[in-house]
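Peer 1: Show me how the following folds:
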Amino acid sequence: MSSIAPWRRLLAEFLGTALLVTAVVGSGIMATTLSPGDVGLQLLQNSIATAFALGALILTFGPISGAHFNPVVSAADWFLGRRTGTGLKGKDLAGYASAQTAGAIAGSVLANLMFDLAPVTLSTKDRAAGHLWLGEVVATTGLLLLIFALGRSGRSAVAPAAVGAYIGAAYWFTSSTSFANPAVTIGRAFTDTFAGIAPASVPGYVIAQIAGLVVGAGLLLVLYPGVGETADTLVVEHPTPQGKRS
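Peer 2: This is a model prediction of the structure:
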């Protein structure tokens, strides 16, 4: 487990999630402004900006907190590592999830303000349907498989590019446009823009994401029985020059 001070890790998770949602919401607003009437082009612009921003944010905050930005990733890290004493502890999980959710809401507020909108504009975009929930199960399961497979195989260094690429692709191959993140889902309810989700649709998405967590964790235990031994790779402590503080 990382020796970095807990408050620093929580701040990194708050800031990283906030900036991720700012990128998602802000690029959606910009896309609808630049390409009015062309939803396909808007989604392309939104997905590319999100993928690039996510990769950059993982590089920025990963050395401090592991750059989870997602309660599902944090919960999987806790669950898979609990038997081997690796990964997040229970109290860390609660802190991470709280910081991520608060950060996601702040990110929507920031994006709204940057584009001269009211700070909070609750979304009216209904996303409640069975096929969308199935898309969230698929998106979340795939995200967990990717992240923990990279850690188990010693390839965590490529996570920024790989995770960004996966989310960018999942925008297009899932019916739900791949939220795959309870905190981000909640945050996106606070903006009535391209990337928004109506508050009434949030519970269905979150339940589907939790289902994806269960499926993903189960598959990881089958495919990589020793996956818990490397859970600490998702809470990364960065190397520092000798005699320097991290």
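
Peer 1: C-alpha only now, for contacts and for neighbours.
Peer 2: Will do.

Peer 1: what about Phe61, distance to Met30?
Peer 2: According to Cα to Cα, to the nearest Å, Phe61 and Met30 sit 25 Å apart.

Peer 1: Proceed likewise with the subsequent sequence, for comparison:
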Amino acid sequence: MTDPQPAGLPTAPAPRSLPIRMLAEALGSAGLAATVIGSGIMATHLSDDPGVQLLINAVATAAALVVLIVVLGPVSGAHLNPAVTAALVAVGRVPAREILPTVVAQLVGFVAGAVLANLMFGGAAVSISTTERAGVPLLLGEVVATAGLVAVILTLVLRGQGSWVPAAVGLYIGSAYFATSSTSFANPGITVGRMLSDSFAGIAPANAPAFVGAQLLGALLGVIVVRFVLVPRDVSP
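Peer 2: The predicted model follows:
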């Protein structure tokens, strides 16, 4: 694809201007960060059981993803994830020239969403997380989580089944919270946002670079699997 088009929905309206699309990405990323972090804080207020806390966090995040992608998909594609944007560039569904402004808009949104969540629950605007998330098993979980997410999105988009993306992403992330050791961040942008909240959903800054590296590796593996197994180039619409 040469012209900017929303990547998630097959019957998208005429392309919006780049500033509008970047604003949509920033708003969506802020909404996602506020949901992930805010529901994590709320979960610790409601229960002392880690399993219940994780369930609350997972359900809220999965539901928010569906809503955000449905609402913002026709505007910007609702990537809400630098790894997804990079994967869409890799398969030619987003122009390479747009990767930088899109990722910048997402990061601004994730930071703003983290600040908003902190303030909504009476905390400091920024509180650096002290939650340690380290070790090979957790990094492997991030590789798997991100590879799966990218594979799901690209497969549906390249098969012309983009209308399934909102539900598929919500269901995938909701299940991956419990199926992966890392609780499925699967998103370099949300990883940055989660460093800024010392809460249930946080991650210590020292652990974030390895998480981002694992996520980018997972995204690459997801693209490879899609292109060689799930949707070979000669059968893409």
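
Peer 1: who has more neighbours, Phe61 and Met30 of the first structure?
Peer 2: Phe61 (21 against 16; other Cα atoms under 10 Å).

Peer 1: what residue of the second structure takes the place of that one?
Peer 2: Matched by TM-score structural alignment, Phe61 of the first structure corresponds to Leu72 in the second structure.

Peer 1: Which parts of the helix or strand containing that match count as buried, going by neighbours?
Peer 2: Assessed by DSSP states H and E, Leu72 of the second structure sits inside helix 50-76. By 16 or more other Cα atoms under 10 Å, the buried positions in helix 50-76 of the second structure come out as 53-66, 68-76.

Peer 1: centre of the chain versus it, how much separation?
Peer 2: In terms of Cα atoms, centre = their mean, to the nearest Å, the gap separating the centre of helix 50-76 of the second structure from the centre of its chain is 10 Å.

Peer 1: how close does that helix sit to the first structure?
Peer 2: Helix 50-76 of the second structure, aligned to the first structure and superposed, deviates on average by 0.5 Å (mean Cα distance after the TM-score superposition for the first structure).

Peer 1: Return the list of helices and strands in contact with that helix.
Peer 2: Judged by 3 or more Cα pairs under 8 Å, 6 or more residues apart in numbering; DSSP states H and E, helix 50-76 of the second structure is in contact with helix 18-46, helix 165-179.

Peer 1: In the first structure, what stretch matches the helix or strand just after that helix?
Peer 2: Scanning forward in sequence from helix 50-76 of the second structure by DSSP H and E, the next helix or strand is helix 82-90. Against the first structure, the aligned range for helix 82-90 of the second structure is residues 71-79 (TM-score structural alignment).

Peer 1: Also stretch 197-217 of the second structure?
Peer 2: Residue span in the first structure matched to stretch 197-217 of the second structure, by TM-score structural alignment: 191-211.

Peer 1: Of all the residues in stretch 134-144 of the second structure, which ones are buried?
Peer 2: Going by neighbour count (16+ other Cα under 10 Å), the buried part of stretch 134-144 of the second structure is 134, 138-144.

Peer 1: so that stretch matches what in the first structure?
Peer 2: Using TM-score structural alignment, the partner range for stretch 134-144 of the second structure is residues 128-138.

Peer 1: In the second structure, what sits opposite Ala102 of the first structure in the alignment?
Peer 2: Aligned by TM-score structural alignment, Ala102 of the first structure pairs with Val108 of the second structure.

Peer 1: Give me the neighbour count for its match.
Peer 2: Neighbourhood size, Val108 of the second structure [other Cα under 10 Å]: 20.

Peer 1: Please report how far Ala63 of the second structure lies from Val223 of the second structure.
Peer 2: In terms of Cα to Cα, Ala63 of the second structure sits 25 Å off from Val223 of the second structure.

Peer 1: Over to Val126 of the second structure?
Peer 2: Counting by Cα to Cα, the gap from Val126 of the second structure to Val223 of the second structure is 35 Å.

Peer 1: Neighbour count: the two, which is higher?
Peer 2: Higher neighbour count among Val126 of the second structure and Val223: Val223, with 25 against 19, using other Cα under 10 Å.

Peer 1: correct me, but that one touches Val152?
Peer 2: No. Using Cα atoms under 8 Å, Val223 of the second structure makes no contact with Val152, being 10.0 Å away.

Peer 1: Tell me the gap between stretch 143-162 of the second structure and the middle of its chain.
Peer 2: With Cα atoms, centre = their mean, you get 12 Å for stretch 143-162 of the second structure.

Peer 1: before we move on, what about stretch 175-190 of the first structure?
Peer 2: Counting by Cα atoms, centre = their mean, stretch 175-190 of the first structure comes out at 9 Å from the chain centroid.

Peer 1: What's the end-to-end length of that stretch?
Peer 2: Stretch 175-190 of the first structure end-to-end distance (Cα to Cα) = 22 Å.

Peer 1: same question, stretch 72-89 of the second structure
Peer 2: 19 Å.

Peer 1: Now which residue in the first structure aligns to Ala63 of the second structure?
Peer 2: Aligned by TM-score structural alignment, Ala63 of the second structure pairs with Phe52 of the first structure.

Peer 1: ok now do its match, which residues does it touch?
Peer 2: Gly164 (Cα atoms under 8 Å, 6 or more residues apart in numbering).

Peer 1: on that earlier part again, in contact with the match of Phe61 of the first structure, which residues?
Peer 2: For Leu72 of the second structure, counting by Cα under 8 Å, 6+ apart, the contacting residues are 24-25, 28, 78.

Peer 1: The same query, at a cut-off of 7 Å, please.
Peer 2: By Cα atoms under 7 Å, 6 or more residues apart in numbering, the contact list for Leu72 of the second structure reads 24, 78.

Peer 1: Let me know the distance separating it from Gly222 of the second structure.
Peer 2: 24 Å.

Peer 1: picking that back up, element containing the match of Ala102 of the first structure, please.
Peer 2: helix 99-120.

Peer 1: distance from that helix to the first structure after superposition?
Peer 2: Helix 99-120 of the second structure sits 0.6 Å off on average (mean Cα distance after the TM-score superposition for the first structure).
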